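Q: have a look; sequence and predicted model below, questions after that.
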Amino acid sequence: MRPARRIHNLPHQAARRRELRAQLTPAEARLWIELKGGKLQGRKFRRQHSIGAWILDFYCPQEKLAVELDGAAHDSTQAELRDTRRDAWLRAQGVRVLRYENRLVFEELEAVLEEIAANFGG
């Protein structure tokens, strides 16, 4: 039996993950305030957690749930295709992906948090 292949937080991505954590977007910083320390129904989230080649904005290991915030960089057709491919690969690994436009974090934060929590236990 072959040992399981490591796909979480690969060492070669450590510097990039650290850089991204130090340079959160305003929307990421705002949502992190609500997710860190188990504030959302006791679930622990990680910032800039990598799975395979992808670095996720937020990841809850207990729920295998990724939360991605999309800004203007995600508006192009090429970016949409990349996001679709990425989400499909993550789903194949058993990870559920929720995506929100950055503006929703500021305009409808409670609704975003409610939807994230509604995806717990599923």
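A: Arrived safely.
Q: all contacts plus neighbour counts: C-alpha atoms, from now on.
A: Noted.
Q: list the buried residues of the helix ranked longest in the chain.
A: For the chain, the longest helix by residue count, based on DSSP state H, is helix 77-92. Judged by neighbour count using 16 or more other CA atoms under 10 Å, the buried positions of helix 77-92 are 83, 87, 90.
Q: how about stretch 53-60?
A: Buried, per 16+ other CA under 10 Å, within stretch 53-60: 54-60.
Q: so which residues of the protein form strands?
A: 46-51, 54-60, 65-70, 96-101 (DSSP state E).
Q: one step back: and the longest helix of the chain, what other elements does it pack with?
A: strand 96-101 (3 or more CA pairs under 8 Å, 6 or more residues apart in numbering; DSSP states H and E).
Q: who touches the strand it packs on?
A: Contacts with strand 96-101, where a contact means CA atoms under 8 Å, 6 or more residues apart in numbering, come from 64-71, 87, 90-91, 112, 116.
Q: comparison target, given below:
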Amino acid sequence: MWRALKELPIEGSHFRRQAPIGPYIVDFFCPAKRLIIELDGGHHNEDDTASCDRERQLWLENEGYRVIRFWNSKITADLTAVVERIYVELYGSRDAEAIKLKHGRRK
């Protein structure tokens, strides 16, 4: 997944992996779009883990982040579809031209 994200045409910004946000560490984060990508394995189906995931996602969304989740099996089976979904989240459609993304750095 990391290699696929690094190949997206995102000028002026990038994804960070294992990025700290508040009390959490997210799998992948694009600061320019405040987009978080979470990868979930089978243990995320367990009640306790799923409950923690919901709580975490609500907190992140309340802070103004967008969170999209993918099952590990989806990434393995159809990485192209996953990357297309991420592109749409970044640019609005599959046909949109990649534009230079900027994010404001805190001083």
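A: Perfect, I can see it now. Everything numeric in this text was worked out from a predicted model, so none of it was measured.
Q: which one in the first structure is aligned with D48 of the second structure?
A: Using TM-score structural alignment as the criterion, D48 of the second structure maps onto Q78 of the first structure.
Q: check W71 of the second structure too.
A: By TM-score structural alignment, W71 of the second structure lines up with E101.
Q: same question, Y87 of the second structure
A: Under TM-score structural alignment, Y87 of the second structure pairs with A117 in the first structure.
Q: neighbours of T80 of the second structure, how many?
A: Close neighbours of T80 of the second structure, defined as other CA atoms under 10 Å, add up to 13.
Q: with the one 10 residues further on instead?
A: When counting by other CA under 10 Å, one arrives at 20 neighbours for L90 of the second structure.
Q: how much space between it and T49 of the second structure?
A: Distance, L90 of the second structure to T49 of the second structure, by CA to CA, to the nearest Å: 28 Å.
Q: try V82 of the second structure
A: Where T49 of the second structure is concerned, V82 of the second structure sits at a distance of 23 Å (CA to CA).
Q: can you check A32 of the second structure too?
A: 29 Å.
Q: re earlier: so the match of Y87 of the second structure touches L40, yeah?
A: Yes - the criterion here is CA atoms under 8 Å, and A117 of the first structure meets it with L40 at 7.1 Å.
Q: aligned counterpart of I36 of the second structure in the first structure, please.
A: Aligned partner of I36 of the second structure by TM-score structural alignment: A66.
Q: now do the contacts for its match.
A: 56-60, 95-98.
Q: please repeat the previous calculation with a cut-off of 7 Å.
A: Listed by CA atoms under 7 Å, 6 or more residues apart in numbering, the contact partners of A66 of the first structure are 56, 58-60, 95-98.
Q: now V105 of the first structure
A: Here V105 of the first structure is in contact with 27, 31, 112 (criterion: CA under 7 Å, 6+ apart).
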